[in-house]
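Asker: Got a predicted structure plus its sequence, pasted below:
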Amino acid sequence: MPQKQDYEGQCHCGAVRFSAHTDLSGLGDCNCSRCRRLGWIMQSMPEADFTLLSGADNLTTYHFNSEMIDHLFCKTCGIESFARSSDGKGNVMYMINVNCLENPPKVDREAIKHWDGANF
């Protein structure tokens, strides 16, 4: 089983920075109208494994569909480097955009989990 590592990521302009402690073993994408346009590669993690390092005051929130996910965007460059929601038990979860990590790993899109958000 892969070991968790510490990663750092940011939006395009660097105003929003975060760290994540994860093994990147649950990579996925989604075909909903929003994710399809953004080309996200997602990795979820519990709140304890995510830290917002800077830029909280530079984030703006977007909700759509069920309004259950806080899509958090940098006000300066418009990049959504992570989102926040909760699992079915009420635990806060974060979803990072792996493409926003510093030195992002190479990802084989055929080998990741595909979420059918378009028909959810």
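Answerer: Good, I have the coordinates.
Asker: use CA for all of it now, contacts and neighbours both
Answerer: Will do.
Asker: what's the span of stretch 8-26, first residue to last?
Answerer: 17 Å (CA to CA, to the nearest Å).
Asker: List the buried residues in that stretch.
Answerer: Neighbour counts over stretch 8-26 (16 or more other CA atoms under 10 Å) mark 8-12, 15-24 as buried.
Asker: Just the ones of those in strands?
Answerer: Members of the buried residues of stretch 8-26 lying in strands (criterion: DSSP state E): Glu8, Gly9, Gln10, Arg17, Phe18, Ser19, Ala20, His21, Thr22.
Asker: How about the contacts made by the fourth one?
Answerer: It refers to Arg17. Glu8, Gly9, Gln10, Cys11, Leu52, Leu53, Ser54, Gly55 (CA atoms under 8 Å, 6 or more residues apart in numbering).
Asker: Out of those residues, which comes closest to Ile41?
Answerer: Lowest distance from Ile41 to the contacts of Arg17 (CA to CA) belongs to Gly9, with 13.4 Å.
Asker: take a look at this one as well, against the first:
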Amino acid sequence: MATETTTITPTRRPFRGSCHCGFTKYVIFLTLPHSPAPESAPVPGPEPFQAFARCNCTICHKIGTLHVRVPFAPDDFLLLSPLDPLAELGTYKRKPDGFNFLFCKNCGTRCFTFMGEGENVEVDLGKLGVEGGERGTTKVWRPKPEGWKEGRANGCYLSVNGHSIEAGQDGFDIGTFVDKDWVLYYDYRELHGEARPQKYGTPHEFGAY
């Protein structure tokens, strides 16, 4: 007897995240089940892709980040608290013009990494489908959409640490993502000259699953 297979339609929906003490709170919009981008595709790139990724560079490896990249950060990420992250969160920069590796000054959790400009706007969380979001406007911080073009060279970058997304939300399970080969592995350690091509399946040298 043939087994009937249930197909789940990919759906974009909000997921909540926070630091350990709760000072940093955010909402990220993800489409799950995930559709992995081709290994050869820039992520994100000219075509908007969602990605889960591990990087083997010395910073990402030491802080244990699972990068969650969204197609268009100004639409897909809302910071509920604090409303001035570059002033109210701690930051580490490897280079003066590099990424802001932001962290909570109280508990030390790193929820997201950012480069670019942000702005405060009013949104209706209830209308956006955010659980617990009452109807009516709420002031949030987000990446500024005007001129946002993803990429270090363009000065625009957002990566959410997947470990800071609240556990128990339907559809988000990091172990499942690894099992399904949804995690893309970057080589920025560059131990053999130029960076090796990004790939699925297994980490690059000194990387982690």
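Answerer: Structure's in. What do you need? Everything numeric here is computed off the predicted structure, so don't read it as measured data.
Asker: Pick the one among the ones in strands among the buried residues of stretch 8-26 of structure 1 closest to Met95 of structure 1.
Answerer: The closest of these to Met95 of structure 1 turns out to be Ala20 (CA to CA; 9.9 Å).
Asker: what do we get in structure 2 for that closest one?
Answerer: Counting by TM-score structural alignment, Ala20 of structure 1 corresponds to Ile28 in structure 2.
Asker: Repeat that for Lys4 of structure 1.
Answerer: Using TM-score structural alignment as the criterion, the counterpart of Lys4 of structure 1 in structure 2 is Arg12.
Asker: What of Leu53 of structure 1?
Answerer: Matched by TM-score structural alignment, Leu53 of structure 1 corresponds to Leu80 in structure 2.
Asker: Ok, Glu102 of structure 1 next?
Answerer: Glu102 of structure 1 maps onto Glu166 in structure 2, by TM-score structural alignment.
Asker: show me the contacts for the nearest residue in space to its match that is not next to it in sequence.
Answerer: Leaving out its chain neighbours, the residue that sits closest to Glu166 of structure 2 by CA to CA, 6 or more residues apart in numbering is Gly17, at 5.0 Å. Residues near Gly17 of structure 2 by CA under 8 Å, 6+ apart: Lys25, Tyr26, Val27, Ile28, Cys111, Ser164, Ile165, Glu166.
Asker: circling back: I'd like to know which of the contacts of Arg17 of structure 1 is nearest to Glu110 of structure 1.
Answerer: For those, the nearest to Glu110 of structure 1 is Gly9 (23.7 Å; CA to CA).
Asker: any idea how far the closest one lies from Phe64 of structure 1?
Answerer: Applying CA to CA to Gly9 of structure 1 and Phe64 of structure 1 gives a distance of 25 Å.
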